[in-house]
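Q: sharing a model prediction with you, sequence too.
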Amino acid sequence: MSYPPPPRVPSGPRRRSLLATVAGGALLAGCSDGAGSGEETTAGSPSVVERARARAARDSRGIVERYDAVLAAYPTLAERMGPLRAEAVRHAEAFGETAPKASPGPSDSASGTPGGASPSVASPAPSVTVPATEKEALAQLAAAERALADRRARALLEVPGELARLLASVAAAGAAHAYLLTEGSR
């Protein structure tokens, strides 16, 4: 008795399916607050977890400031970047940071931003330099997202449980942001 040949399996994942897997994993992991993740402070000094959480919050705030600077320079990118900025704000909040939020405006429904928050903020951080063209600005922002995702992935090895899962989720989202920022400009 002969058996039919096994179905042909593709040699590897396609870029879109890989991105969908990463994004799906990030959504499943969620952005929890990480409460009760262990390590208490000793002798008044912050624990490894507290230091890692504070750095992650500052880094998320920095990415939001970069989005704000690019959006202030190139308001035409609001529809494309608004949802990514909103996600960066949620990441900052998950790490305990209060990130800037703009008040809702009349263009919110057209921007595609969840929750009705406007993707732009009145005044960007003065320390962020925006390149001369939209394409360069997107590339610079994508590079910042990629570098931050890499830093967070390395930090996973230094923190326990819940914070490690949160860092993994946010690192995956940051890598997806970098991909979306660069792919849309092609």
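A: Ah, there it is.
Q: going by C-alpha atoms from here, please, whenever you check contacts or count neighbours.
A: Fine.
Q: what segments of this structure are helices?
A: Along the chain, the segments classed as helices by DSSP state H run 15-29, 48-73, 78-94, 108-111, 134-155, 161-183.
Q: my read: residue 111 touches residue 82, true?
A: Yes: the pair residue 111 and residue 82 qualifies as a contact (Cα atoms under 8 Å) at a distance of 6.7 Å.
Q: out of the helices of the chain, nearest to residue 128?
A: Checking the helices of the chain against residue 128 by Cα to Cα gives helix 48-73 as the closest, at 6.2 Å.
Q: so how far is the closest one off the chain centroid?
A: In terms of Cα atoms, centre = their mean, to the nearest Å, the centre of helix 48-73 is found 10 Å from the chain centre.
Q: could you give the angle of that helix to helix 134-155?
A: With axes from the mean of the first three to the mean of the last three Cα atoms, to 10 degrees applied, the angle from helix 48-73 to helix 134-155 works out at 180 degrees.
Q: let's bring in a second model and compare:
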Amino acid sequence: MPSYLTAPRSPSGPRRRSLLTGAAGVAGAALLTGCTDSSGTDADERPSAARRLRARAAADSTELLGRYDAVLAAHPSLDARLRPLRTEVRRHVEAFADDRAPASAAPSGSPTASAAPSASAAPSVAEDPKEAVRELAKAERTLADRRAKALLDAPAEQARLLASVAAAGAAHAYLLTEGDK
């Protein structure tokens, strides 16, 4: 009987696995190269949409923090009620302002240097403490609504952060109005 065993032959070219691995590596490198930008800006030096969104959110939170500070300055009797909410807003400023800095970088009761509102931009505060709190609740609600709309077009990571902060703002608005009942 003839032997059907043949000597193993060596491949004349690269193996299929080698080709697939190499192709996946090249495709991955191309995707990473095309999607990342070490400077954080587009090719024409404009900030990316995510950076603009983050900067806008940081500015909005800084403005809201200024409102809290103005109400607390005008109505120190509201300190126990507003201080925890103000602390959360300060954390929102930090979260949006710089994703590399920890949220606990500043002491809990003091505003950060970047979050401290300027004296010229201090918002007006109602003389009646209840009205001042209602205005603060309205500002929280308005900002929460704006953030909820913005998260629809935001990149995934930014959308999660916006959703979380919008939910916190809605809860703040509720807590602020609940005290009036």
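A: Received the coordinates, thanks. Keep in mind that this is a model prediction, so the values were computed, not measured.
Q: so after superposing, what's the score?
A: Overlay of the two chains. TM-score (TM-score structural alignment, normalised by the length of structure 2): 0.67; 135 aligned residues with a Cα RMSD of 2.8 Å.
Q: looking at residue 111 and residue 82 of structure 1, which is more packed in?
A: More crowded of residue 111 of structure 1 and residue 82, by other Cα atoms under 10 Å: residue 82, with 23 against 19.
Q: the more buried one -> structure 2?
A: Here residue 82 of structure 1 is matched to residue 83 in structure 2, going by TM-score structural alignment.
Q: tell me the contacts of that match?
A: Neighbour list for residue 83 of structure 2: residue 109 [criterion: Cα atoms under 8 Å, 6 or more residues apart in numbering].
Q: and if you look at residue 174 of structure 2?
A: Counting by Cα under 8 Å, 6+ apart, residue 174 of structure 2 touches residue 137.
Q: recalculate using a threshold of 10 Å.
A: For residue 174 of structure 2, the contacting residues are 137, 138, 140, 141, 168, by Cα atoms under 10 Å, 6 or more residues apart in numbering.
Q: structure 1: which residue goes with that one?
A: Aligned partner of residue 174 of structure 2 by TM-score structural alignment: residue 179.
Q: quick one: that match and residue 134 of structure 1, what's the gap?
A: Relative to residue 134 of structure 1, residue 179 of structure 1 is positioned 16 Å away (Cα to Cα, to the nearest Å).
Q: residue 63 of structure 1 too?
A: Separation of residue 63 of structure 1 from residue 134 of structure 1 (Cα to Cα): 17 Å.
Q: compare neighbour counts for those two and give me the winner.
A: residue 63 (22 against 17).
Q: hmm, back to that, any chance of the helices of structure 1 in JSON lines, plus distance to residue 117 of structure 1?
A: Output for the helices of structure 1, formatted as JSON lines (distance: least, Cα to Cα, whole Å):
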{"stretch": "helix 15-29", "distance to residue 117 of structure 1": "20"}
{"stretch": "helix 48-73", "distance to residue 117 of structure 1": "13"}
{"stretch": "helix 78-94", "distance to residue 117 of structure 1": "8"}
{"stretch": "helix 108-111", "distance to residue 117 of structure 1": "7"}
{"stretch": "helix 134-155", "distance to residue 117 of structure 1": "21"}
{"stretch": "helix 161-183", "distance to residue 117 of structure 1": "19"}
